[in-house]
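> Turn this into a model:
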Amino acid sequence: MTPLFEPFTLRDVTIPNRVWMPPMCQYSAAPEGPEAGVPTDWHFAHYAARATGGTGLIVVEATAVSPEGRITPYDLGIWNDRQVEAFRRITRFLAEQGTVPAIQLAHAGRKASTERPWKGGAPVGPEAHGWDSVAPSALAFDERHPVPAELTAGQIEDLVEQFAVAARRALAAGFEIAEIHGAHGYLINEFLSPHSNHRTDAYGGSYENRTRFALDVVDAVRAVWPDDKPLFFRVSATDWLHEGGWTADDTVRFAGDLRAHGVDLLDVSTGGNASGVRIPTGPGYQVPFAARVRDEAGLPVAAVGLITEAEQAEKILANGEADAVLLGRELLRNPSWARHAARELGGEVRVPDQYHRSV
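Okay, here's the model as predicted:
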C-alpha cells in the first residue's frame, strides 16, 4: 500500500484514497428561471467520469447559498429543492463508484455577478442576468468591478443562516462532506483579510472581529451537519501582499480556531483577494502553507496547486506535508489520473467492472 492509496477516515466517513478533486466551477447551469443553479447533464458526466477514474473524494464546485452568492449567473446553487433533487443523481452515482461526494458551500461577495471566464469574466448587469454585489466593506475588487454594498449587521446574520440552510439541503442531496468556501477573495475571505475588510464594528478591525463571520458560519453549519460527517474549510493561506493582508501566520492561528469549532480538515490554497499581485507559481508551490498548518496547528490538511505527477503527490504525503492531495487541472486533463497513478506506484484503486479490460 502506497501513501497515495491508503484510506483516510474523518469522523465516520472513510475516503478510499488520497487522490481528491477540488471544487472547479463549470459555469454550466441555467442563469435564470426554474432551472437556475440546477445541475445539468454536463455536471453529471463531468463528475461521473472522475469517479469512474478512481478519484477518492470529489468536492463539487462552488455552490451558491443564494442567487446573489453566485460568481456568475451560470453557477450551481443549493437554495431550493429543485437543485437538491438534481444533485441526488450525482451523489448517488459517485457513491456507487466508491467515491465520497462532497460539496463546497459558497458566496462570492464583491466578486459576484460576473461573466464566465471564457467570455472575459467582466462584471455583468441586469441586462446579462446580473445583480448588485455585497461585501464587508464598500471596496471594489479592482477597477473593473463595481463598488459593492456594505453589508449591515442584520444582513450578515441572514447570510449565516443561508449557509446553515444550504448545509441542510446538501445533506438531503446525499453529500457526505461539506466544505465552506473561505478562499480566493470571495465573501468569507473578504471578511478575514484587512485588505478587504475596513469595518469598524464587531466584524472588522481586530483579528478576532475579522474572523467572527467565518466562525459564525462554521458554527451554524456544524450545528446542522451530522456529528458523524466531516466538515472542511477552504482557505487562502496568504493574500500574497507585502503588508496589509491576510498572512500565513494568520492562517496557522485561524486553523486552530477552526479546529476548536469542529472543522475536520483545512483545504489550503492561496491568493484571489487582491488584484495585480505577483504569485510565485511552480510545482507544488502552495504545499508549504499546508505543511505549516499540519505541523503547527495539528489540523489535517489537503494540499493543492500544480500537483501533476504521481511521484510528486506520493512524496508530499510521505513527507508528512499533507494528508491528501487535490488535483485540479490535471483531473480536467485526465479523469482517470488515479488509476494511472495506481499502476505507476503499485497501488490499488477501484475499477468499474465495465472497465476491467483497461487494468
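
> C-alpha only now, for contacts and for neighbours.
Will do.

> how about the strands in the protein?
Using DSSP state E, the strands of the chain run over residues 8-10, 13-15, 19-21, 57-64, 76-77, 100-106, 134-135, 149-150, 177-182, 231-236, 265-269, 301-304, 324-326.

> Buried deepest among the ones you listed, which one?
strand 76-77 (a mean of 32; mean count of other Cα atoms under 10 Å).

> Could I get the strands of the chain in TSV, plus columns for distance to residue 275?
Compiled in TSV, those are given as follows (distance: least, Cα to Cα, whole Å):
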stretch	distance to residue 275
strand 8-10	36
strand 13-15	36
strand 19-21	26
strand 57-64	20
strand 76-77	25
strand 100-106	20
strand 134-135	16
strand 149-150	19
strand 177-182	17
strand 231-236	14
strand 265-269	16
strand 301-304	21
strand 324-326	24
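
> Out of those strands, the one nearest residue 201 is which?
strand 149-150 (12.1 Å; Cα to Cα).

> Now do residue 158 against residue 220, distance only.
Counting by Cα to Cα, to the nearest Å, the gap from residue 158 to residue 220 is 11 Å.

> Mind checking which of these two has more residues around it?
Neighbour totals were compared for residue 158 and residue 220, and residue 220 leads with 18 against 12 (other Cα atoms under 10 Å).

> Give the full set of residues in contact with the spatially closest residue to the more buried one that is not a sequence neighbour.
Spatial nearest neighbour of residue 220, excluding adjacent residues (Cα to Cα, 6 or more residues apart in numbering): residue 164 at 5.4 Å. Residue 164 is in contact with 217, 220-221, 224, counting by Cα atoms under 8 Å, 6 or more residues apart in numbering.

> Quick one: closest of the strands of the chain to residue 213.
strand 177-182 (10.4 Å).

> mind checking how far that closest one is from the chain centre?
The chain centre lies 6 Å from the centre of strand 177-182; the measure is Cα atoms, centre = their mean, to the nearest Å.

> Next, the second sequence, to be compared with the first:
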Amino acid sequence: MLYTPIQFRNIELKNRWVMSPMCMYSCENGLANDFHFVHYGSRAQGGTGLIMVEATGVEPKGRITNHCMGIWNDEQAQELQRIVDFVHAHSESKIGIQLAHAGRKGSTWNNKQISVEEGWETIAPSSIPYHPAERIPHALSTDEVKEQILNFKKAAGRAVKAGFDIIEIHAAHGYLIHQFLSPLSNIRTDEYGGSFENRIRFLIEIVDAVNEELNENTALFVRISGTEYAENGWDLESSVTLAKILKEHAVDLVDVSSGGNIHGAKISVFDGYQVPFSSQVKNEASVKTGAVGLITTAEQAEEILQNGEADLIFVAREILRNPYLAVQGSFEMKENCFFPHQYTRAKISS
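Predicted structure coming up:
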C-alpha cells in the first residue's frame, strides 16, 4: 500500500509518503529563500508523494519566531510559487502548505518568549499564557476572531494562486486554533467559548472560509492534536467527534498529531507513539487520516497502512536525515517510485 496512489478531490498522490511540515526558522520578513528551494526540492527529487511546506503565518503575529515563514502578502506567495513550480516541473510529488497562527506561543526564539520590542504582543482566545512566566496574551474580541478567520481565507487564496495542491490548516500543537479547542486555554463566554460546539466554531469557520477559496483541484487537510495529555483537556474522544464534523465540512484528511498546548504535559515517546490516535480517529470517525510520530522505515509505514491505522504516513526527522527515504524504501520493497532520470545509473534494479 505504501506505493499505491491515493486521491483527494482531483489530486492524486503517487505514494503515501508525506514530508511532515517542519519549521526551518530561516526566513527574513516571512520570505522563502534559496535554502527553502533546495530543502523542499530535494525531498521531491527523493520521490516523496507529498511535500508539506512548514507552518506559514497568516499574519505577522501568526509566526512562532521572527524567522518563520509567512503568506500574508503577495511577495511571500510569489517566492513560494518558485518552489511549487520546481516541484511540479521536476518530480511527481504534490506540494502543500500548512497555514498557521501561533497565538500565545508566538514571539519566541529558542523556545523562549522574546520581548515585545524584539517580537510582538501575542494573542489568544483568553488571557492565559502558555507558561506562567510569560506575559499575558491579548484576548481576542469577537470581531478580532472574525478578522483572523479572514486572514486564513486570504492566505488560502494566495496559496491557491501560487499553485499549491493541498492546504493544511494547523489546529494542533497548542497554536491559536488548538488554544480555542481546549477548555484549558479557552474560557471565553461568547460564541467561541464554553461548549464543545462553541470551542470548535473558530476552526469550523476557518475551514468553511478556506473552502471558499478552493475547488476540486486543491484538497484540504487539518492537523489536530489527538490529545493534549491533560486532565479535563482536549482528548481523543473530542478529536473523534471533531473529525466527524470536519468531514461534513469537506475536509479531505485529518492529520493526527498530539500535545503542545499544556506546558509540562507528560508524554511517553516511542516509535509510532501517535499512530493509535490516527487509528482511532480514522476508524471511529470514518475519515482519512495521516499518522505521524517517529516513523522511520518503509516496513513500519507499510504495517501502519496494512493495519488500517492511517491513509498517509507523515515523516519528519527521518526525512531530514534522508531526503531519499521514499525512493530508497521502494528499492527495498521492489516497488516503483519516482527517481530523477538524471540519476538512473544509481537506480537499483528490481
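
> show me where the stretch 151-300 of structure 1 has helices.
Here the stretch 151-300 of structure 1 has its helices, by DSSP state H, counting those that start in this stretch, at 153-172, 187-192, 207-210, 212-224, 248-260, 287-296.

> any chance of those in a markdown table, with distance to residue 281 of structure 1 too?
Formatted as a markdown table, the helices of the stretch 151-300 of structure 1 follow (distance: least, Cα to Cα, whole Å):
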| stretch | distance to residue 281 of structure 1 |
| --- | --- |
| helix 153-172 | 32 |
| helix 187-192 | 21 |
| helix 207-210 | 28 |
| helix 212-224 | 27 |
| helix 248-260 | 16 |
| helix 287-296 | 11 |
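
> Name the stretch among the ones you listed that sits most buried.
helix 187-192 (a mean of 29).

> ok, back up a step: for residue 17 of structure 1, find the nearest of the helices of the stretch 151-300 of structure 1.
helix 287-296 (18.5 Å).

> which part of structure 2 lines up with that closest one?
Helix 287-296 of structure 1 corresponds to residues 275-284 in structure 2, going by TM-score structural alignment.

> what does that stretch rub up against?
226, 236, 239-240, 243, 255-257, 287-293, 304, 308-310.

> Trace stretch 298-308 of structure 2 over to structure 1 and give me the residue numbers.
Under TM-score structural alignment, the match for stretch 298-308 of structure 2 is residues 310-320.

> And the matching stretch, how far out from the chain middle?
Going by Cα atoms, centre = their mean, where stretch 310-320 of structure 1 is centred and where its chain is centred differ by 22 Å.

> buried set for it?
Neighbour-count burial for stretch 310-320 of structure 1, with 16 or more other Cα atoms under 10 Å as criterion, is recorded at 310, 313-314, 316-317.

> Go through those and flag which are in helices.
Among these, the members found in helices (DSSP state H) are 310, 313-314, 316-317.

> Residue 128 of structure 1: which of these is nearest?
Out of those, the member with the shortest distance to residue 128 of structure 1 (by Cα to Cα) is residue 313, at 41.5 Å.

> Could you measure from that closest one over to residue 111 of structure 1?
32 Å.

> which position in structure 1 aligns with residue 94 of structure 2?
Using TM-score structural alignment, residue 94 of structure 2 pairs with residue 100 in structure 1.

> Leaving out sequence neighbours, find the closest residue to that match.
Residue 100 of structure 1 sits nearest to residue 57 (Cα to Cα, 6+ apart), 4.7 Å away.

> Next, the contact list for the aligned partner of that neighbour in structure 2, please.
For residue 57 of structure 1, the aligned residue in structure 2 is residue 50 (criterion: TM-score structural alignment). Residues near residue 50 of structure 2 by Cα under 8 Å, 6+ apart: 13, 16-19, 44, 93-96.

> Try it again at 10 Å.
Residue 50 of structure 2 makes contact with 12-20, 43-44, 92-96, 165-166, 312-314, according to Cα atoms under 10 Å, 6 or more residues apart in numbering.

> And for residue 128 of structure 2?
Counting by Cα under 10 Å, 6+ apart, residue 128 of structure 2 has contacts 104, 134-139, 179, 184-187.

> how near is residue 188 of structure 2 to residue 325 of structure 2?
45 Å.

> Wait, residue 183 of structure 2 touches residue 199, no?
Yes: between residue 183 of structure 2 and residue 199 a contact is recorded at 7.7 Å, counting by Cα atoms under 10 Å.

> Any chance you could list residues touching both of the two?
In terms of Cα under 10 Å, 6+ apart, residue 183 of structure 2 and residue 199 are both contacted by the residues residue 193.

> Show me what residue 73 of structure 2 aligns to in structure 1.
So residue 73 of structure 2 corresponds to residue 80, using TM-score structural alignment.

> Quick check: the aligned residue in structure 2 for the residue nearest to residue 220 of structure 1 vs residue 229 of structure 2, distance?
Aligning on TM-score structural alignment places residue 164 of structure 1 opposite residue 153 in structure 2. Residue 153 of structure 2 is 31 Å from residue 229 of structure 2, where distance means Cα to Cα.

> before we move on, what about residue 206 of structure 2?
With Cα to Cα as the criterion, residue 206 of structure 2 and residue 229 of structure 2 are 25 Å apart.

> Repeat that for residue 94 of structure 2.
Residue 94 of structure 2 is 33 Å from residue 229 of structure 2, by Cα to Cα.

> what does residue 180 of structure 2 give?
For residue 180 of structure 2 relative to residue 229 of structure 2 (Cα to Cα), the value is 16 Å.

> next one: the match of helix 287-296 of structure 1 to chain centre, how far?
That offset, for stretch 275-284 of structure 2, works out to 17 Å (Cα atoms, centre = their mean).

> And for stretch 138-150 of structure 1?
On Cα atoms, centre = their mean, the centre of stretch 138-150 of structure 1 falls 23 Å from the chain's centre.

> how big is the offset of the match of helix 287-296 of structure 1 relative to structure 1?
Here the mean offset of stretch 275-284 of structure 2 against structure 1 after fitting is 0.7 Å, by mean Cα distance after the TM-score superposition for structure 1.
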